[in-house]
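>>> Below are the sequence and a predicted model; questions follow.
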Amino acid sequence: MTKAQVRARLRDAREARSVFDVESAAANLADWMYRLPMAVEEGSTIACYLPVGSEPGSDAMLEALDDQGFRIIVPVVPDGEPQPLRWAVFDRGTQLQTRRWGLAEPATPSLPPESLADASVVFVPALAVARDGTRLGRGAGYYDRSLSVSRAVRVAVVFDDELVDRLPAESTDVPMEWALTPEAGFTRLDPTGPAAG
């Protein structure tokens, strides 16, 4: 299947999830944030998204990171054509506003794209991720454009059945190093494994 066909199938499956499943998954994902498998010093910067619509997770993921003393930055989508994301600092007191495509973003001034270079870990939304690290996003390429400035550990956040063996890939796709799912938690991805190629 093409990327567009896979995206359509995954979106339909997400929309069909029950409210109970979505809320249970969000609670589990927040709990996993207290059990990061990579060493991250207190006070370090972690990039994470603010889930909207059918995306897995909730603000509780970010609150769990805030509880541990991390500095959190969240994406801000720039106006115009797709380009690298801007970023904004987030904590429990941050006022949010609904912006482009219904995304929740801080009302505070944004930081330049290079700010992602400060992050030790970046949690990336995805429609699916393969065991070889291939991530399928929504198709605009914002994260692929953004991650080139970062040496952060890259974690794709998906539902458990969205961690798959193989996905269509392009040369511009930035591979993920970990998957985070509600039930299985953190799974190390392997670009040298049988799904690679």
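Looks like it arrived, so ask away.

>>> alpha carbons only for contacts and neighbour counts from here, please
Fine.

>>> which residue ranges form the helices in the protein?
In order along the chain, the chain carries the following helices (DSSP state H): 3-15, 19-32, 59-67, 142-146.

>>> another one to put next to it:
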Amino acid sequence: MTKHEARAWAKARRVELDRQTVGRGMAEMLFAMPQWQSADTVLAFAAMPDEPDTDLILRRALAEGKRLLLPRVLTRTEMDWVEIPDLSLLRPGAYGISEPPVGLPAADPAGYAAPLALVPCLAASRDGVRLGRGGGYYDRFLAHYKGERLLLCPEAAVADTLPCDAWDARFAPEEILTEKGTLL
């Protein structure tokens, strides 16, 4: 299977998702994990229309006093991270994704205490391959990120195997979170 074919498969699987139910299930699993409980900073994302809803996660991070960083697309190959103190500040950005406005300064995730990165994907394989949308934003970020991380993937988008290039980020089974828990 090529990456193009894998993305088509994953997008077809996502059409059937109940975004709120899957997002709520992931959030409940996440909130019980030690990675969440020990995180002072959460790097997350505002969900796209075909992704599990992350609103509960974003709201809870702020309610618990965690610092919340969200990505902002700069170019077709670059994104930065911005600390967001209030979700009402988010605006439609690149690709229609809600993101921090241009007026807020970029932040370096390495400068934050106890970070936990929540990473989106189209699909994941049981052996840890992350299939993204093809822009490479998260692969470039993860190549240098040293904190805790979890890949958020609906159970319906977990495959036995997926195509992988050398630069693609890989995840351990215990780092892949579905609405039913981690893969390990």
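Right, received. Where do you want to start? Model, not experiment: these values are computed from the prediction.

>>> For the helices of the first structure, give me CSV that also has mean neighbour count and distance to Ile46 of the first structure.
As requested, the helices of the first structure are exported to CSV (neighbours: other CA atoms under 10 Å; distance: least, CA to CA, whole Å):
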stretch, mean neighbour count, distance to Ile46 of the first structure
helix 3-15, 14, 26
helix 19-32, 17, 14
helix 59-67, 19, 8
helix 142-146, 19, 15
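
>>> between those helices, which gets nearest to Leu85 of the first structure?
Shortest distance between Leu85 of the first structure and the helices of the first structure, using CA to CA, is found for helix 142-146: 5.8 Å.

>>> Where in the second structure does that closest one align, residue-wise?
Alignment note (TM-score structural alignment): helix 142-146 of the first structure is matched to residues 137-141 of the second structure.

>>> Now tabulate the helices of the first structure in JSON lines and tack on distance to Leu180 of the first structure.
Formatted as JSON lines, the entries for these read as follows, by distance: least, CA to CA, whole Å:
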{"stretch": "helix 3-15", "distance to Leu180 of the first structure": "16"}
{"stretch": "helix 19-32", "distance to Leu180 of the first structure": "8"}
{"stretch": "helix 59-67", "distance to Leu180 of the first structure": "12"}
{"stretch": "helix 142-146", "distance to Leu180 of the first structure": "17"}
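
>>> returning to that earlier point: run the chain-centre distance for the match of helix 142-146 of the first structure.
Relative to the chain's own centre, stretch 137-141 of the second structure is displaced by 11 Å; criterion: CA atoms, centre = their mean, to the nearest Å.

>>> Can you give the contact residues for that stretch?
Contact partners of stretch 137-141 of the second structure, identified using CA atoms under 8 Å, 6 or more residues apart in numbering, comprise Thr77, Glu78, Met79, Val119, Trp167, Asp168, Ala169.

>>> post-alignment, it versus the first structure, mean distance?
After superposition onto the first structure, stretch 137-141 of the second structure sits on average 0.7 Å from its aligned residues (mean CA distance after the TM-score superposition for the first structure).

>>> need the longest strand for the second structure.
Among the elements of the second structure assigned as strand by DSSP state E, the one spanning the most residues is strand 67-73.

>>> so that strand corresponds to what in the first structure?
Taken onto the first structure by TM-score structural alignment, strand 67-73 of the second structure occupies residues 71-77 there.

>>> so who does the aligned residue in the second structure for Ala25 of the first structure touch?
When the structures are aligned by TM-score structural alignment, the residue of the second structure matched to Ala25 of the first structure is Val22. Residues in contact with Val22 of the second structure, defined by CA under 8 Å, 6+ apart, are Pro52, Asp53, Pro154, Glu179.
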